[in-house]
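Chemist: sequence and computational prediction follow.
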Amino acid sequence: MTRSPATPLPPPKARRRLRETAALTQTQLADRVGVTPGTVRAWESGRTTPRGRKREAYAKLLKTLAEEGAVRAPEPKPKLEPESRPQPQPEAKPQPEPEPKVEPEGKPQPQPDSQPQPQPVAAPEPVALTPAQAFDALYAFSAPALVRQTFLLTGRREQARESVERAFQAAWEHWPEVARDRDPVGWVRATAYEYALSPWQRLRPRHRHPEPPPADPGDRTLLNALLRLPPRHRRTLVLYDGVGLDLPETAAETEASTPATANRLLRAREAVAGRLPALADPQVLHRRLAELASNERLRAAEPPTVRRGGERRARLRTRAAIAFTVALVATTALTVRTAPTHYEPPVSPGQAVRGVPQRVAPGALSDEELELRQKLRDQMQDGPERLSPRLE
């Protein structure tokens, strides 16, 4: 069974431009698609991508908005400037020249005090950062906290560090898009959480060897309670009670509706409170999650190392794609060169035929056969005697 290809969507910038051209707010567009405004905000920023029926409805709506915008776009009209007429200038009257004043000798005239006026100090112009400097600043600001938050999702230190590094490498590859995002930290956080909670992580050899648990018994119990939650409930609990996002933002980042997100949050809190009754209060749970994340000494790699690692992975993927393309072209050429040009019917397999006597191999003649052969040789080979039979 094959899957149908996903409905194509315009880039995130084009989605936002189409919505603004149609004079629609994010709330109005979300009502027409059937999602929350936070989900529409995540779609337009590129942090998440719609899937399934929501993707088809969103693509159909954008197509309709594009067609309406093309019909509604007015033709540019030439701007008429009023003609400028020369105004008559008043004639300059000659001014009388001032008479020179003769000062008496020997008496110096007092000069007016000339104090320098303070000059306004120009504000320093903002220094434009290079893409590498802006990326390093974002990484230094958010990477340590993201590593601690991801540790609450996985319970593994190396996996949390690797997930954040992969997320920042993806952000560096799409840096023009991430730099213009309203919440670049949220873009990286969503990518890191998706990588950390991927089911493929269970197939890695490192996942078979457990890491040492936290030293504090309370932290160890809380971490075990978190890891027993389903991945969706765990992610919702960490975003709402750990990171501090509100309910619509949590729903947008987890690609779920607000009621579904609220239901997951309540179930996650009930599960944690069932194992740790002291954490039934959301404020206490928030404080304990912050303490658990801060107690782990998790260090992130340096920004240049992450950037170089992302560039190296991009080069490897490019080379692998080129090698695969070359191999595919060579295989196709070989197939075209060696393929038959006409149809050759296959040879049917042989079948055994019954009822035919076996062919006897030649051998020595019997006495009767020798006598008959001698008789035939003694008779005349031609003549009328051979035409008329003779009685013996």
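Modeler: Looks like it came in fine. Residues are numbered from 1 along each chain as shown.
Chemist: okay, CA-based contacts and neighbour counts for the rest of this
Modeler: Noted.
Chemist: Glu253 versus the closest residue in space to Arg156 that isn't next to it in sequence, what's the distance?
Modeler: Closest residue to Arg156 apart from its sequence neighbours, by CA to CA, 6 or more residues apart in numbering: Glu211 at 6.5 Å. As for Glu211, its distance to Glu253 is 29 Å (criterion: CA to CA, to the nearest Å).
Chemist: which of the two has more neighbours?
Modeler: Neighbours per residue (other CA atoms under 10 Å) separate Glu211 from Glu253, with Glu253 holding more: 26 against 12.
Chemist: the more buried one reaches Ala42, doesn't it?
Modeler: Yes. With contacts counted by CA atoms under 8 Å, Glu253 reaches Ala42, the gap being 7.1 Å.
Chemist: end to end on stretch 245-256, go ahead and measure it.
Modeler: For stretch 245-256, the first and last residues are 14 Å from each other (CA to CA).
Chemist: my read is that Gly310 contacts Glu173, right?
Modeler: Yes. Using CA under 8 Å, Gly310 is in contact with Glu173, at 7.3 Å.
Chemist: between the two, which has more neighbouring residues?
Modeler: The neighbour count for Gly310 versus Glu173, taken as other CA under 10 Å, is higher for Gly310 (21 against 15).
Chemist: which residue, other than its chain neighbours, is closest to that one?
Modeler: Spatial nearest neighbour of Gly310, chain neighbours left out: Gln169 (4.6 Å); criterion: CA to CA, 6+ apart.
Chemist: try this one next to it:
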Amino acid sequence: VPDHGRSPVPDHSRSPTPHGHHVILTERRRTTPSRRPDDAITALTPDQAFDALYAFCAPALVRQTYLLTGRRELARESVERAFQIAWQRWPEVARDRDPAGWVRALAYECALSPWHRLRPRHRHPEPPPPDAFDRALMDTLLTLPPSYRRTLVLYDGVGLGLPETAAETEASTRAAVNRLAHAREAVAERLPELADPETLHWRLVELASTERLRAAKPPAVRRDGERRARFWTRAAIAFTVALIGATALTVRTAPTHYEPPVPAGETVRGVPPPVAPGPLSESEQKLRAKLRKQEQKGPDRLLPQPW
């Protein structure tokens, strides 16, 4: 978690006083990074520019996302996924005013996604930090709502100002102030030693630094991003072809005119049931024998003749 030269200056007009503990919101002096000359930017290839951004931001982002999630593997996956998307949209990211902030916001979104709870391996907790105080701080952070946790990490961990924190969390400055105040109050209630914002900042830095969190190499991230992009492109093409084929088959086999449905059968009443013929009587048998013996009169019967 980088530090940007923190010098606490109380601002009582913008900071509410939470109940239970005296919490002061402080503004921090932010050092503006020196911009690279245009010729230095144009001299870098896209691969080199991406690798430089990754080498500069990825280690700190992994530590920050670990504070958000409490999971080492999820923190690494979230940062790598954010950089993979950044590589797919590199022209847009390269022209952005703050590429590091662009990737950081996306990494936070990936880390705090509610879909992770459906993954089987994320249903079991990871080993907690070895230090007892670090475990208590991590448990306290994980009990905070995701928006409060993100605001606290950005302001007290990363060292952003309130306007930048509000913009990155997509909230108003007043909402960011309220979230920060309630988050500090919750931390101070469980850990009174961290009621001072400066102490809280350094404890967050130490908690993120004690874990051995490593990010993958930039070429591997770029290759994974390109492989994922090819996979989804082929999947989209296959889905489109299947949809076109299903549509063509439907048009081919669909009826061209309306066919009314066959009405259901109705029971006809008043018709006597058919009676099966019984055995012939003696007189009927004699008549049948007589008819068979007599010659046929009139035209001959038409009998089928074999070819």
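Modeler: Here it is on my side, so go on. Since we're looking at a predicted model, the values are computed, not measured.
Chemist: what is the aligned counterpart of the residue nearest to Arg156 of structure 1 in structure 2?
Modeler: Under the alignment (TM-score structural alignment), Glu211 of structure 1 maps onto Glu126 of structure 2.
Chemist: how about the strands in structure 2?
Modeler: Using DSSP state E, the strands of structure 2 run over residues 9-10, 26-27.
Chemist: now the last one: which residue numbers in structure 1?
Modeler: Yep, that's strand 26-27 of structure 2 we're talking about. The aligned range for strand 26-27 of structure 2 in structure 1 is empty, by TM-score structural alignment.
Chemist: check which helices and strands that strand sits against.
Modeler: Counting contacts by 3 or more CA pairs under 8 Å, 6 or more residues apart in numbering; DSSP states H and E, strand 26-27 of structure 2 is packed against strand 9-10.
Chemist: by contact count, what packs against the strand it packs on?
Modeler: When contacts are defined as 3+ CA pairs under 8 Å, 6+ apart, strand 9-10 of structure 2 sits against strand 26-27.
Chemist: just how off-centre is the strand it packs on within its chain?
Modeler: The chain centroid and the centroid of strand 26-27 of structure 2 are separated by 35 Å, computed with CA atoms, centre = their mean, to the nearest Å.
Chemist: which residues are in contact with Val164 of structure 1?
Modeler: 143, 146-147, 150, 188-189, 192 (CA atoms under 8 Å, 6 or more residues apart in numbering).
Chemist: one more time with 6 Å
Modeler: Listed by CA atoms under 6 Å, 6 or more residues apart in numbering, the contact partners of Val164 of structure 1 are Ala192.
Chemist: which position in structure 2 pairs with it?
Modeler: Matched by TM-score structural alignment, Val164 of structure 1 corresponds to Val79 in structure 2.
Chemist: likewise for Arg55 of structure 1?
Modeler: Counting by TM-score structural alignment, Arg55 of structure 1 has no partner.
Chemist: Leu266 of structure 1 too?
Modeler: In structure 2, Leu266 of structure 1 lines up with Ala181, judged by TM-score structural alignment.
Chemist: and stretch 234-243 of structure 1, which stretch of structure 2?
Modeler: Aligned by TM-score structural alignment, stretch 234-243 of structure 1 corresponds to residues 149-158 of structure 2.
Chemist: tell me which residues are up against stretch 282-292 of structure 1.
Modeler: Contacts of stretch 282-292 of structure 1 (CA under 6 Å, 6+ apart): 219, 241-242, 279.
Chemist: ok, now with 8 Å
Modeler: By CA under 8 Å, 6+ apart, stretch 282-292 of structure 1 touches 219, 241-242, 278-279.
Chemist: and the residue most central in space within structure 2, how far from Leu74 of structure 2?
Modeler: Nearest to the mean C-alpha position of structure 2, counting by CA atoms, centre = their mean, stands Trp115 at 5.9 Å. Relative to Leu74 of structure 2, Trp115 of structure 2 is positioned 12 Å away (CA to CA).
Chemist: swap in Trp202 of structure 2?
Modeler: Separation of Trp202 of structure 2 from Leu74 of structure 2 (CA to CA): 23 Å.
Chemist: comparing the two, which residue is more hemmed in?
Modeler: Leu74 (19 against 16).
Chemist: could you check how far the more buried one is from Asp98 of structure 2?
Modeler: 24 Å.
Chemist: what do you get for Leu162 of structure 2?
Modeler: Per CA to CA, Leu162 of structure 2 is found 17 Å from Asp98 of structure 2.
Chemist: now swap in Glu284 of structure 2 and tell me
Modeler: Glu284 of structure 2 is 113 Å from Asp98 of structure 2, by CA to CA.
Chemist: surely Gln159 of structure 1 meets Ala196?
Modeler: Yes. Using CA under 8 Å, Gln159 of structure 1 is in contact with Ala196, at 6.9 Å.
Chemist: the counterpart of Asn295 of structure 1 in structure 2: neighbour count?
Modeler: Residue correspondence to structure 2 (TM-score structural alignment): Asn295 of structure 1 is matched to Thr210. Neighbour count of Thr210 of structure 2, defined by other CA under 10 Å: 13.
Chemist: how close does Thr210 of structure 2 sit to Glu226 of structure 2?
Modeler: Applying CA to CA to Thr210 of structure 2 and Glu226 of structure 2 gives a distance of 33 Å.
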